[in-house]
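**Q** sequence unavailable; structure follows:
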């Protein structure tokens, strides 16, 4: 067997490449690890993959992940796709969706002010090959926010656009293809600022000082929008601690739910009260419209000192329009009594389970409908760390067919015919089996020799094979095979290299000698 050594130089200018070597075949990837404290039982949890976009928390607790980006995980913690390099800047609202009948990925790409929670950028749509096929932007000169990108009927999208009047928030519906504004609503035209949870005489740095256009008084802070089948909108105003149903025909407020000044359109049962919420969604309603259900993420906190409850909760609320009352249909309290001062979302799954992303608290949970915790994990951090966050998180089905070829590395030694082969395919969801071959060049003819196969094991699969010691040049190739035994892709051929262990940080600038090819 001929083992080749190659020059290896790790550039000190690219610390993300000096990875933690989770994967031999992709040492350039350093995804966050899920710290799973309640393991998923496949018989109880909903089928699907987990979509998050972890990023470092805020000082003084901030650290990691080394590569903040959108990620797809299995609920056993195995990585499916790292979006590093695919989506730049701060990412949010990462999940599958449907556009023009095709299942796609969508995500916000831009910048975010940690102090005020203001985001500027645009929304991307990726196909099943993880190629960007559309950047959704308005024709207007204003940048859209990352708070919302709700695709409606596969054709249009609800977005939020921050305006300064000295400060206002506008919610637009855009045509995805053209960027044309289909509907526009401005909070200042319909909602009185004097009833904000943060009136002008009680400003703090978390909602704007009002001294500049960037630091304007954010009395409303729109952070989610949904649309029902009647064409009306559900608007969440975090700094108003209230939800608003807005007429899609006139823009007028149909009703207000919540608020801290007694101006709610409903009597809200004490067990159903919420504050500083995120991610309000229409769920369903009775045929006569008298009973309506909504979901939301109840932060119950705006800062370490501004709280209405010690911990955050996922919520399903029942609105009785005949009686004018609201009660809690279901409440999903945070495990470990997590308090998320910012961010978060609640997703009702097809099997009636509920998936909750705890925002600033850096965790995700799947509940049974009755509140039993079926799965719980922290995003690359310990319980209560608040050091890694994700604006929203989802559990949804997805089929990925990466355009890039599988990555393979083969490690051997002069002392043995054993070769350790490691293979991965970033974003692939269909491979169930890997086949491995040696390709030997005999004159002008390449001879293919089967070495073995292995069932897929998570993101990276490892197999140890025996090779011939004939001294002929050969290269290793891996083939990805699906459950129907169809070959999906083939890796590029690689030579067997010496089985040196990954470099430590102290060794990362050293170079190994090149063995001259014979």
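**A** That came through fine. It should be emphasised that the depicted structure is a prediction, and the values quoted were computed from it without experimental measurement.
**Q** from here on, contacts and neighbour counts on C-alpha atoms
**A** OK.
**Q** for residue 96, give me its contacts.
**A** By CA atoms under 8 Å, 6 or more residues apart in numbering, residue 96 lies in contact with 103, 104, 105, 106, 396, 397, 398.
**Q** 10 Å - rerun?
**A** Residues near residue 96 by CA atoms under 10 Å, 6 or more residues apart in numbering: 51, 103-107, 125-128, 394-399.
**Q** same thing with residue 164?
**A** Neighbours of residue 164 in contact, by CA under 10 Å, 6+ apart: 170, 212, 213, 214, 215, 216, 217, 218.
**Q** circling back to that earlier point, now list the buried members of the contacts of residue 96.
**A** Neighbour-count burial (16 or more other CA atoms under 10 Å) applied to those gives 51, 103-107, 125-128, 394-396, 398-399.
**Q** on that earlier part again, from the contacts of residue 164, which is closest to residue 280?
**A** Nearest to residue 280 out of the contacts of residue 164 is residue 170 (CA to CA; 16.7 Å).
**Q** go ahead and confirm residue 450 touches residue 440.
**A** No: Residue 450 lies out of contact with residue 440 (CA atoms under 10 Å); the separation is 11.2 Å.
**Q** separation between the nearest residue to residue 390 once chain neighbours are set aside and residue 336?
**A** Among residues not flanking residue 390 along the chain, residue 54 sits closest, at 4.6 Å (CA to CA, 6 or more residues apart in numbering). Computed as CA to CA, to the nearest Å, the residue 54 to residue 336 distance reads 20 Å.
**Q** got another, please set it beside the one above:
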């Protein structure tokens, strides 16, 4: 447990009153702050509230976050909880792209982000899976780090292999080359308090450090710990009067970030000494300190309780760093607002100069957690942690965008932004349902007939968890699982889940995803439409409703059964034209013969036209009656009801 001074503790209580009140007034039984999906009923993803100040200058990419409701691991319980914490990807409109919340049964995940450092050159995803509530001896009880490919499949799991009690949640930094990674570490040991001027006392102390891990074997290649290198009195959190503690011990350093430069030396950020350390990769000694009680640099800026320190560049005389200046912790604050910083160190003259500052847009403090990410093109992405708050800034510090979870009950330890193309191996999820309604009738006497012949509508929902290239959904129906599918319509994809509504009862339904070029990306499975909604529509006298699926083959254009008859008038004209020399001598006779011929031809033509009309009517009746069915099939209320695909 931490041991603040009494005044700090009172300050903490005062500062937390508004937020505590806000948290207590939130009704946790509500879910209007969450997204729900027909195709993924177990998922409740978090909604965003977004403000753009200048969208034209925002960098492209997706948001990578890992919401959690509270930091500690949950004890096991059998009560159902929807999948809502863990790794998530959103687009810049706050629309869900991928949720991995069900991957580990709603278990907390931290530091979720893409990495391009794996040796195969492809983009991967990495995160930390939190330890179990109780260490039951299972391989992942202490937690582990994960690396996924762009199909969202696990390529590597890195467990704890040394004496550490758990995988620390603060850091999983895959280094360039993709062979090793850095992780934060914590060890709790008994230690004398002589460094605090109390040699007769001892306490449990939580020392901090980092390890470099071989990703292929999980072997620890380098292990650094603060116990014999950073004294207790360097802490600005544990005070000379802090009482001894058991359990988790005195948290005097609190490591939260580690990085490595091209020279093989390590960068270490310690929150409770407000110091960033450069540590030798040869023997582990501290080369220099930036900030804190014992800084080696003359600085033209201040910072405290920082997070996410990273190398920007390094050479023999200068080093550039980036980090989040929290300027506060749970109990105190040293400044009025948190900010991201990029600073340049002259390691010859031992001076430190502020290059850029990115102030939290709402003018508030991030009392814990958070990160700074430099984007391609010069923009900076800031994760402020509480309520998933993050912002994007222009190189000059101007805030271009800010967003936060709609719900105050969730946070994200870090937030990132990256370009990414997802190719999920799982097929699209599809659910279809049929509904019946009474057609509007001009006369009340038609109501009974309308109920006996209701209008049927098929509603199809489709989503593809993690697919980033879908532009259009094509929907198909077929007579049975092995029949030829026929296109029944399409919709443009605008959100995680798309909805297609079409007249009729389409029984066997599937969907095809197309990219913006019209190329096929993949197909859903074939599902049968759920008719439960339609069966609720029954006749007034309680008679059972008969549902007859439409036959998709009726959508195909067919050739007319009777060809259209076209009569050429030229022969008729020729038949009644006579030689001028016979016009006077045989006119009456020829006129009579021509008249008879015209009447006969007219009767034939009229007969053929009537026959064609009758045939057309017969064909039209036949197609409406049987809808070109190769076979006819019915589904009654007693038929088994299909379940939507999930």
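**A** Perfect, I can see it now. Just so you know, these numbers come straight off a predicted model, no measurement behind them.
**Q** narrow the buried ones among the contacts of residue 96 of the first structure to those in strands?
**A** Within those, residues falling in strands by DSSP state E are 51, 103, 104, 105, 106, 107, 125, 126, 394, 395, 396.
**Q** the second structure: which residue goes with the last one?
**A** With TM-score structural alignment as the criterion, residue 396 of the first structure lines up with residue 418 in the second structure.
**Q** re the thing from before, out of residue 54 and residue 336 of the first structure, which sits in the busier spot?
**A** Counted by other CA atoms under 10 Å, residue 54 of the first structure and residue 336 do not tie: residue 54 has more neighbours, with 31 against 9.
**Q** show me what contacts the equivalent of the more buried one over in the second structure?
**A** Under the alignment by TM-score structural alignment, residue 54 of the first structure pairs with residue 67 in the second structure. By CA under 10 Å, 6+ apart, residue 67 of the second structure lies in contact with 45-46, 84-88, 101, 108-110, 112, 385-388, 405, 409-415.
**Q** secondary structure element holding the aligned partner of residue 353 of the second structure in the first structure?
**A** Under the alignment (TM-score structural alignment), residue 353 of the second structure pairs with residue 327 in the first structure. For residue 327 of the first structure, the element it lies in under DSSP states H and E is strand 325-333.
**Q** how much does that strand stray from the second structure?
**A** Superposing on the second structure places strand 325-333 of the first structure at an average distance of 1.3 Å from its equivalents, by mean CA distance after the TM-score superposition for the first structure.
**Q** and after that strand, which helix or strand comes next?
**A** Once the chain leaves strand 325-333 of the first structure, the next helix or strand it forms, by DSSP H and E, is strand 345-348.
**Q** tell me the counterpart residues of that next one in the second structure, please.
**A** The alignment places strand 345-348 of the first structure over residues 371-374 of the second structure (TM-score structural alignment).
**Q** superposed on the first structure, what's the mean shift for that stretch?
**A** Its matched residues in the first structure lie on average 0.5 Å from stretch 371-374 of the second structure after superposition (mean CA distance after the TM-score superposition for the first structure).
**Q** next, the residues that contact that stretch from outside, please.
**A** By CA under 10 Å, 6+ apart, stretch 371-374 of the second structure touches 111, 257, 306-310, 312, 322-326, 339-342, 358, 379-385, 390-393, 395, 413-418.
**Q** can you say which of those are buried?
**A** 111, 257, 306-310, 322-326, 339-342, 358, 379-385, 390-393, 395, 413-418.
**Q** so which of these are in helices?
**A** Using DSSP state H, no member of those falls within helices.
**Q** just these: which are in strands?
**A** 111, 257, 307-310, 322-325, 339-342, 358, 380-383, 390-393, 413-418.
**Q** quick check: residue 429 of the second structure vs residue 520 of the second structure, distance?
**A** Residue 429 of the second structure is 16 Å from residue 520 of the second structure, by CA to CA.
**Q** residue 139 of the first structure pairs with which position in the second structure?
**A** Per TM-score structural alignment, residue 139 of the first structure is aligned with residue 161.
**Q** brain fart, residue 75 of the first structure
**A** Using TM-score structural alignment, residue 75 of the first structure pairs with residue 92 in the second structure.
**Q** how near is the closest residue to its match other than its chain neighbours to residue 173 of the second structure?
**A** Distances taken as CA to CA, 6+ apart put residue 62 closest to residue 92 of the second structure, at 6.2 Å, once the chain neighbours are dropped. Here residue 62 of the second structure is placed at a distance of 20 Å from residue 173 of the second structure (CA to CA).
**Q** could you do residue 253 of the second structure as well?
**A** 20 Å.
**Q** and residue 56 of the second structure, how far from residue 400 of the second structure?
**A** According to CA to CA, residue 56 of the second structure stands 9 Å off from residue 400 of the second structure.
**Q** so between the two, which is more surrounded?
**A** residue 400 (22 against 8).
**Q** neighbours of residue 88 of the first structure, how many?
**A** Other residues lying near residue 88 of the first structure total 15 when counted by other CA under 10 Å.
**Q** would you mind measuring from the residue lying closest to it once chain neighbours are set aside to residue 400 of the first structure?
**A** Nearest non-adjacent residue to residue 88 of the first structure, counting by CA to CA, 6+ apart: residue 109, 6.3 Å away. Counting by CA to CA, the separation of residue 109 of the first structure from residue 400 of the first structure is 20 Å.
**Q** ok, the two, which is more surrounded?
**A** Each of residue 109 of the first structure and residue 400 has its neighbours counted (other CA under 10 Å); residue 109 has more, 24 against 18.
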